[in-house]
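Colleague: After the sequence you'll find the predicted model.
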Amino acid sequence: MISVIIPAYNCKNVIGDTIDSVLTQTRVDLIDEIIVINDGSTDGTGDFVRETYPNSLVSVLDKTNGGVSSARNEGIKRARNEWIALLDSDDVWLPTKIEKQWKQISINQQIKFIGCNRNKENLRYGTKIGENIYKLDLNHILIKMWPHTSTALIHKSVFETVGYFNENQKYAEDGELWNRIALHYPLYYVSESLEIAGDNKVTFGVSGLSANLKAMHEGNVSNIRILHSNNEIGRAFYIFLIVYYNIKYIRRICITKYGRFIKKYEKNINIYQ
C-alpha cells in the first residue's frame, strides 16, 4: 500500500486540486493515506484541508515552519505503508499515474524507486528496459536530475538505507537525495507524462525555490562536490560536471531574461493596438 506525502505552506488556493488528483486516481485502492504536513502556514491551509476532506484518507499534521525537507521527512517518518509517494502542494497527478507505476513495480520486483515524465514532456533518457520504462544510474542523474520529485514513488526501505532529505540544504535538496539513492539503487521512470508540475510553467526562474537560479546552481555544484570529496565520482567527471553546470546556469539566465523581455515587448505592443 501507498502513503502520499504532501508538504504544505500557504497553499490554500491550490492544494485542493492536488489532493483531488490523488483521490481520483484509477488505482486509489492502493492509497492507504494522504498526509498533508502543514509547515507553519499562516493562510489557513491546515483548516481548509480538514474542513474540505473530513472522514477521508486525508490527515493533517501541523508543525512549526522548517522548510520543505523538514516537512517531507516528518511525513515519511509518520507514514505507515511500505511505499511513499511524494507530491508537492502545487502539482497534480494525472488519473493513471499510480496505476502505470504500480504495473511496472508488479513486473519488476527489483524496483524501489520509480517516477514518470511530467508537463507533456516526451523524455526517453537512460537505459530502456521495457515498454515505456527506463533505468537511470548516478551518471545519468548528474547530467539531468530526474525524475521530478512529485512523480517519485519510493519504497520506505530506501530511506532506511540512505537517509532522508537534508534539512540543512534549501536548494537542490531533492537532487542531493537522488544522488545518495543512486549509489545504492537504480532509479526507474515511466516514459509517459503523468504529472502536471507548477501549472505547466517552465521549471526554473518563475516562482518558488526554483526562481533563485544562482542558489539552485550553487546547490547543484555543492551536490557534486560532496560526491567528489567522498570519492564517489572521479576527478575528470567532476571537472566536466562543473563546466557543464556553469554552461547550463548561463543558459537558464539567458532563457529567463529573454522570456521576460519578450513578455514586456508583447505587453507594450498590446498597449498601442
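Modeller: Nice, thanks for sending it over.

Colleague: all contacts plus neighbour counts: C-alpha atoms, from now on.
Modeller: Will do.

Colleague: the strands in this structure, which residues?
Modeller: 2-8, 31-39, 58-63, 83-86, 92-93, 113-117, 127-130, 133-136, 153-155, 187-193, 195-196 (DSSP state E).

Colleague: Could I get the ones you listed in a markdown table, plus columns for mean neighbour count and distance to residue 263?
Modeller: Formatted as a markdown table, the strands of the chain follow (neighbours: other C-alpha atoms under 10 Å; distance: least, C-alpha to C-alpha, whole Å):
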| stretch | mean neighbour count | distance to residue 263 |
| --- | --- | --- |
| strand 2-8 | 26 | 30 |
| strand 31-39 | 22 | 34 |
| strand 58-63 | 17 | 39 |
| strand 83-86 | 23 | 33 |
| strand 92-93 | 26 | 27 |
| strand 113-117 | 26 | 28 |
| strand 127-130 | 12 | 39 |
| strand 133-136 | 20 | 37 |
| strand 153-155 | 21 | 37 |
| strand 187-193 | 24 | 27 |
| strand 195-196 | 24 | 23 |
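
Colleague: Of all those, which one comes closest to residue 234?
Modeller: Across the strands of the chain, residue 234 has its closest neighbour in strand 133-136 (18.6 Å, C-alpha to C-alpha).

Colleague: Run the chain-centre distance for the closest one.
Modeller: 17 Å (C-alpha atoms, centre = their mean, to the nearest Å).

Colleague: Likewise for stretch 76-92?
Modeller: 11 Å.

Colleague: list the buried ones in it?
Modeller: 76, 79, 81, 83-92 (16 or more other C-alpha atoms under 10 Å).

Colleague: Surely residue 190 and residue 135 touch.
Modeller: No - at 9.3 Å, residue 190 does not count as touching residue 135 under the criterion of C-alpha atoms under 8 Å.

Colleague: since we're on the residue nearest to residue 145 when sequence neighbours are not counted, how many residues are nearby?
Modeller: Spatial nearest neighbour of residue 145, chain neighbours left out: residue 175 (6.2 Å); criterion: C-alpha to C-alpha, 6 or more residues apart in numbering. Neighbours of residue 175 under the rule other C-alpha atoms under 10 Å: 23.

Colleague: Below is structure B, check it against A:
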Amino acid sequence: MIGVQLFEMYRVSVIVPYYNNADTIHRCVRSIFEQEPDSKFQIVEVIVIDDGSSIPCPAFEDRSYSNTVLKLVRKPNGGAASARNYGLDRVDSPDFVAFLDADDAWYPEKTRLMIGEMLANNAAIAGSLSVSHTFYRSDPSQNTILVRFWDQLKTNRFLTSTTIIDVRGMEIDEIHFPEDQWYAEEGDVFLKILHGKKGILVNQVLIDYSSGKAAFGQAGASAKLWKMQAGEIRNYYRVCKRGHMSFCLLPPFLVYSFLKYIRRVLITQLKRENKRA
C-alpha cells in the first residue's frame, strides 16, 4: 500500500523517464525545482530513470536542492512504460505521483494549481492543457473540466507529462503501465484509475510539451499513427477483460476508434501538404 500521509504536508514524487534527452533534461528537472511553494504539499523526490540510453543521462550537480531529493537510476532499455514502472517501484511513500517526460517542462504554478484543484474536487487524477494541446478548452471561465470513465474511454484526455495521480490508498500495481505495449500505454492506466472515480483537466496551459510538438503527425512516438491505434484497441480489450465494460460494447468502440484513426491520417497528410506548399 502506498500513499499513507506521514507528515503535515502531502508528499509528491515526480518520475522522469529519460532516453537520449541530454539536450533537455536539465531544463526539465529545473522546471520541477522551480515549482511555486505551497503549504499543502512538498515535492520530496525526483526520480530520473535512464532507460538504457546510448547518450547517458548527465550527472546532476545539485542532488539535494531545497528539501527535494534528486535520484538518478539506470536500467536496461525497456521503453517508457518500463522506465515509469521502475520509478514507481522506488518511490518513498508519496501521497501524489506526477510524471514528466525528459523533453517537457512544467510552468512554475503547475503543481500548486493542480493539487489544489484535485483536493477541492476530490479527483483521483488530474491533467492540464499544454502549449500545443488546447483542444479541450471549453468555457475559459471554468477552472476545471470534469473527466469521467466514459469520457476517457472515447478520447484520451490526459498527456502523461501533465498528469498527477492521487495514490493515497492505492496499490502500486494499480498505476503500473503495461510494459508489453509501447504506444498509447498510458491510456490503460488512466482508464483503471477512472473506473469508479473522477478526474479533472485544469483549464490552463501549464506545460511546455516538447517545444510545441503536436499530438500526432510529427516527431517521436506520436508520429506512429497505426501503432497508436493498435495500442488504443488493446486498451479497449483490457477494459473488457477487467469487467469494466461489456464485450457487447466493444464493436462500436472499435468502429469509433478506427474513424478517429482515419481523421488523424487525413489531418497529418494535410499538414504535410501545407508544409510543402
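Modeller: Good, I have the coordinates. Predicted model only: the values in this text are computed from it and were never measured.

Colleague: Any idea what the TM-score comes out to?
Modeller: Remark: TM-score between the superposed chains equals 0.86 [TM-score structural alignment, normalised by the length of the first structure]; 258 aligned residues with a C-alpha RMSD of 2.2 Å.

Colleague: re the thing from before, from the buried residues of stretch 76-92 of the first structure, pick the one nearest residue 268 of the first structure.
Modeller: Closest to residue 268 of the first structure, out of all of the buried residues of stretch 76-92 of the first structure and judged by C-alpha to C-alpha, is residue 90, at 30.6 Å.

Colleague: what's the counterpart of that closest one in the second structure?
Modeller: Aligning on TM-score structural alignment places residue 90 of the first structure opposite residue 103 in the second structure.

Colleague: Compute the distance between that match and residue 59 of the second structure, please.
Modeller: 17 Å (C-alpha to C-alpha, to the nearest Å).

Colleague: can you map out the helices along the stretch 101-250 of the first structure?
Modeller: 138-143, 156-162, 173-182, 213-229, 235-271 (DSSP state H, counting those that start in this stretch).

Colleague: Which parts of the longest one count as buried, going by neighbours?
Modeller: Using 16+ other C-alpha under 10 Å as the test for burial, helix 235-271 of the first structure gives 238, 241, 245, 249, 253, 256.

Colleague: Select, from these, the two members most distant in space.
Modeller: The widest separation within the buried residues of helix 235-271 of the first structure (C-alpha to C-alpha) is 26.7 Å, between 238 and 256.

Colleague: OK, contacts around the residue found closest to residue 96 of the first structure once you drop the neighbours it is linked to in the chain?
Modeller: Excluding the flanking residues, the one nearest residue 96 of the first structure by C-alpha to C-alpha, 6+ apart is residue 26, at 5.6 Å. Contact analysis of residue 26 of the first structure by C-alpha atoms under 8 Å, 6 or more residues apart in numbering lists 95, 96, 98, 99.

Colleague: Pick the one among those closest to residue 230 of the first structure.
Modeller: Using C-alpha to C-alpha, the contacts of residue 26 of the first structure come closest to residue 230 of the first structure at residue 98, 35.5 Å.

Colleague: Could you give the number of residues near the residue lying closest to the closest one once chain neighbours are set aside?
Modeller: Using C-alpha to C-alpha, 6+ apart and skipping residues adjacent in sequence, the residue nearest residue 98 of the first structure is residue 27, 6.3 Å away. Number of residues near residue 27 of the first structure (other C-alpha under 10 Å) recorded here: 16.

Colleague: that older thread, of the contacts of residue 26 of the first structure, which is the most crowded?
Modeller: residue 98 (24 neighbours).

Colleague: Distance-wise, check that one relative to residue 164 of the first structure.
Modeller: 23 Å.

Colleague: ditto for residue 94 of the first structure
Modeller: 27 Å.

Colleague: now swap in residue 207 of the first structure and tell me
Modeller: From residue 207 of the first structure over to residue 164 of the first structure (counting by C-alpha to C-alpha), the distance is 25 Å.

Colleague: So which of those two has more stuff around it?
Modeller: Using other C-alpha under 10 Å, the more surrounded residue of residue 207 of the first structure and residue 164 is residue 164, with 20 against 12.

Colleague: For the more buried one, which residues are in contact?
Modeller: With C-alpha under 8 Å, 6+ apart, residue 164 of the first structure has these contacts: 73, 177.

Colleague: Return the residue of the second structure aligned against it.
Modeller: By TM-score structural alignment, residue 164 of the first structure lines up with residue 176.

Colleague: So which of the strands of the first structure is nearest residue 267 of the first structure?
Modeller: strand 195-196 (27.1 Å).

Colleague: Off-centre distance for that closest one?
Modeller: 11 Å.

Colleague: before we move on, what about stretch 89-106 of the first structure?
Modeller: 13 Å.

Colleague: Now do the contacts for the corresponding residue of the first structure for residue 208 of the second structure.
Modeller: Matched by TM-score structural alignment, residue 208 of the second structure corresponds to residue 196 in the first structure. For residue 196 of the first structure, the contacting residues are 91, 92, 93, 94, 118, 119, 120, by C-alpha under 8 Å, 6+ apart.

Colleague: how about a cut-off of 10 Å?
Modeller: Residues in contact with residue 196 of the first structure (C-alpha atoms under 10 Å, 6 or more residues apart in numbering) are 18, 90, 91, 92, 93, 94, 117, 118, 119, 120, 150, 151.
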